[in-house]
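J.: I would like to see how this sequence folds:
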Amino acid sequence: MVCSGFIRLAAALVCLWGLLALPAQAQSDTEVDLALVVAVDISFSMDTDEQALQREGFAQAFRSKLVHDAIRGGMLGRIAVTYMEWAGSPDQKVIIPWTVLDNSESLMAFADRIASTPLRRAQRTSISSAIDFSVKLLEESGLTANRQVIDVSGDGPNNQGRLVLEARDAALAKGITINGLPIMLRQPGYLDIPDLDVYYKDCVIGGQGSFTVPVRERDQFIEAIKTKILLEVANLMPGQTLISRIQSPQRTNCMAGEMQWRDRWSN
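T.: Now for the predicted structure:
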């Protein structure tokens, strides 16, 4: 199974990267190797079991020794992360504000805060608003970061707010990288689209070193999230086996979600 190789490959890459990295003394409390926005879908299309798995995956990622080692191997040896949840265009909420992670204690405390936050759900899916909100969080963070990354997870296409391509391109113009975790645990149904991973590749992610880690099986969920966070912290890309690309004769329709919503009300 593809998932079974996630952590082994990522660990090998981190070990190699760590040998090459040259740690340097941090000059300021606001200087970090990475400023990371974890943007998590809580729309009603995500059932509570999926939400719980998603939450557990992120909590486990920040408890992982591999992630701890990757942070220590950075030039400054610390990152800053904020965890936010999103659904429709008016619904973005910061669950954990910007937090500098530079030792095991801070990482464990951050993971515990993720795990202990009550689950909630909300209407609609606005990836574009999630990206715009994340960009604002980065701009107002007060951090000086070598890299700025938005980590978007979701199980459906954009169907509210401005076009996702507009939001993506605006973020990329600011030097921000967007990575994706398309969640594909169910057969496409109401307001879903087939090949969500291709949609994310064509319409959502972008920037230097951007990638997706699709989740197609429930038992892949937690390991996929852990691997994605690890690769983002270590500034590595997954091998081609992790990016399960589907051959498509033409570019994805990046307005597929908006068209579905329009058709719903016109019939």
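
J.: C-alpha only now, for contacts and for neighbours.
T.: Noted.

J.: quick one: the spatially most central residue of the chain and L107, what's the gap?
T.: Nearest residue to the geometric centre of the chain (Cα atoms, centre = their mean): D151, 2.3 Å. Distance of D151 to L107, computed by Cα to Cα, to the nearest Å: 18 Å.

J.: run this one through as well so I can compare:
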Amino acid sequence: MRRRSLLMAGGAVAGSSLMPPRAHAEPEAVDVLLVLAVDVSRSVDEDEAKLQREGYRAAITDPRVIEAVQGGMLGAVAVTYMEWAGAEYQRQLLPWMKLSGTADAERWASALAEAPRASLSWTSISGAITFGMALLEQSPFEGMRKVIDISGDGVNNSGQPVEQARDAAVARGIVINGLPIMNDRPSFGRRPAVPLDQYFAESVIGGPGAFLVAADDFTSFGAAVRRKLIREIAGRPMPLQPA
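T.: The predicted structure is shown next:
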């Protein structure tokens, strides 16, 4: 019941290519279970939201990302896409989907292009992590690694402290990687006492091999996503550095 209500609340896009396997089937193994958790708080305007989505669509279909997917032990990953804002808002926009080649990636990108968008106040990175943990638990796939990928342009200002959510996820064997967007526009809520990439490094990312890739702004977001996906899928550690 919990799984069904969460998927319905998530507004998952319908389509046979995106539907998870039947509940009674044995979980299919993949190299990585990857939750893409994307900030849609009020500091992200319509143009920036489009740049984020186009960045993910372009990255997932990039030949270099597909090569990384196919180079894994099993040659496949499972991805779900969620959006988040304040503590009261997390939504699974696309259900779990197996990606093993170009055709899968293109279907995923098309579904994301058609999905509706919302924008709400406040920024709860902790809420995004907690919701991402639930999505991982309910995945119809079995992953050799479990990763939550947090992208956002502000600090946690809603819900429980982000460090608590991060530590709970890491305790369950989940890796949290980050993509801070170093936006110079005014943000809502409190400003970080340190640069946003430092904040992500100290308070958001965690787990073995966790890393972040900072995007200078929304226009450089797509390149940052591509680089980060390749590293996440390949499972190789990476130094902290800008896109």
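
J.: Quantify their similarity with the TM-score.
T.: Superposed pair, TM-score by TM-score structural alignment, normalised by the length of the second structure: 0.84. Supporting alignment: 216 aligned residues with a Cα RMSD of 1.7 Å.

J.: roughly how far apart are the counterpart of the residue nearest to the centre of the first structure in the second structure and R2 of the second structure?
T.: Counting by TM-score structural alignment, D151 of the first structure lines up with D149 in the second structure. Taking Cα to Cα as the measure, D149 of the second structure falls 23 Å from R2 of the second structure.

J.: what about the strands in the second structure?
T.: 28-39, 77-84, 90-99, 141-152, 175-180, 213-214, 241-242 (DSSP state E).

J.: Show me the one of those strands that comes nearest Q52 of the second structure.
T.: strand 28-39 (8.2 Å; Cα to Cα).

J.: can you give me the helices in the second structure?
T.: 2-9, 46-60, 63-70, 102-114, 125-137, 162-171, 196-199, 221-234 (DSSP state H).

J.: Quick one: residues in contact with the fifth one.
T.: To tie it back to what came earlier, the one meant is helix 125-137 of the second structure. 33, 35, 37, 83-88, 90, 146, 148, 150, 155-156, 158-166, 169, 204 (Cα atoms under 8 Å, 6 or more residues apart in numbering).

J.: how about G207 of the first structure, what does it touch?
T.: Contact analysis of G207 of the first structure by Cα under 8 Å, 6+ apart lists L172, G175, I176, T177, I178.

J.: Can you say which of those are buried?
T.: Those of the contacts of G207 of the first structure that meet the buried threshold are L172, I176, T177, I178, by 16 or more other Cα atoms under 10 Å.

J.: Can you give me the separation between the third one and N159 of the first structure?
T.: Spelled out, it's T177 of the first structure. 22 Å.

J.: any chance of the strands of the second structure in CSV, plus distance to A118 of the second structure?
T.: Output for the strands of the second structure, formatted as CSV (distance: least, Cα to Cα, whole Å):
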stretch, distance to A118 of the second structure
strand 28-39, 10
strand 77-84, 9
strand 90-99, 10
strand 141-152, 15
strand 175-180, 20
strand 213-214, 24
strand 241-242, 28
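
J.: So which of those strands is nearest L7 of the second structure?
T.: Across the strands of the second structure, L7 of the second structure has its closest neighbour in strand 90-99 (6.8 Å, Cα to Cα).

J.: My read is that the match of D151 of the first structure contacts R166, right?
T.: No. The pair D149 of the second structure / R166 is not scored as a contact, 11.9 Å apart, by Cα atoms under 8 Å.

J.: Residues that sit against both of those two, list them.
T.: I176.

J.: Map G57 of the first structure onto the second structure.
T.: With TM-score structural alignment as the criterion, G57 of the first structure matches G55.

J.: Neighbours of the nearest residue to its match once chain neighbours are set aside, how many?
T.: Spatial nearest neighbour of G55 of the second structure, excluding adjacent residues (Cα to Cα, 6 or more residues apart in numbering): G222 at 3.7 Å. When neighbours are counted by other Cα atoms under 10 Å, G222 of the second structure registers 21.

J.: likewise K136 of the first structure?
T.: 12.

J.: Translate it into the numbering of the second structure.
T.: Aligned partner of K136 of the first structure by TM-score structural alignment: A134.

J.: what's the answer for R120 of the first structure, then?
T.: Under the alignment (TM-score structural alignment), R120 of the first structure maps onto A118 of the second structure.

J.: so its match touches D39, yeah?
T.: No. Using Cα under 8 Å, A118 of the second structure and D39 do not qualify as a contacting pair, with a distance of 10.4 Å.

J.: In terms of neighbours, single out the busier of those two.
T.: D39 (27 against 14).

J.: per the alignment, that one corresponds to what in the first structure?
T.: Aligned by TM-score structural alignment, D39 of the second structure pairs with D41 of the first structure.
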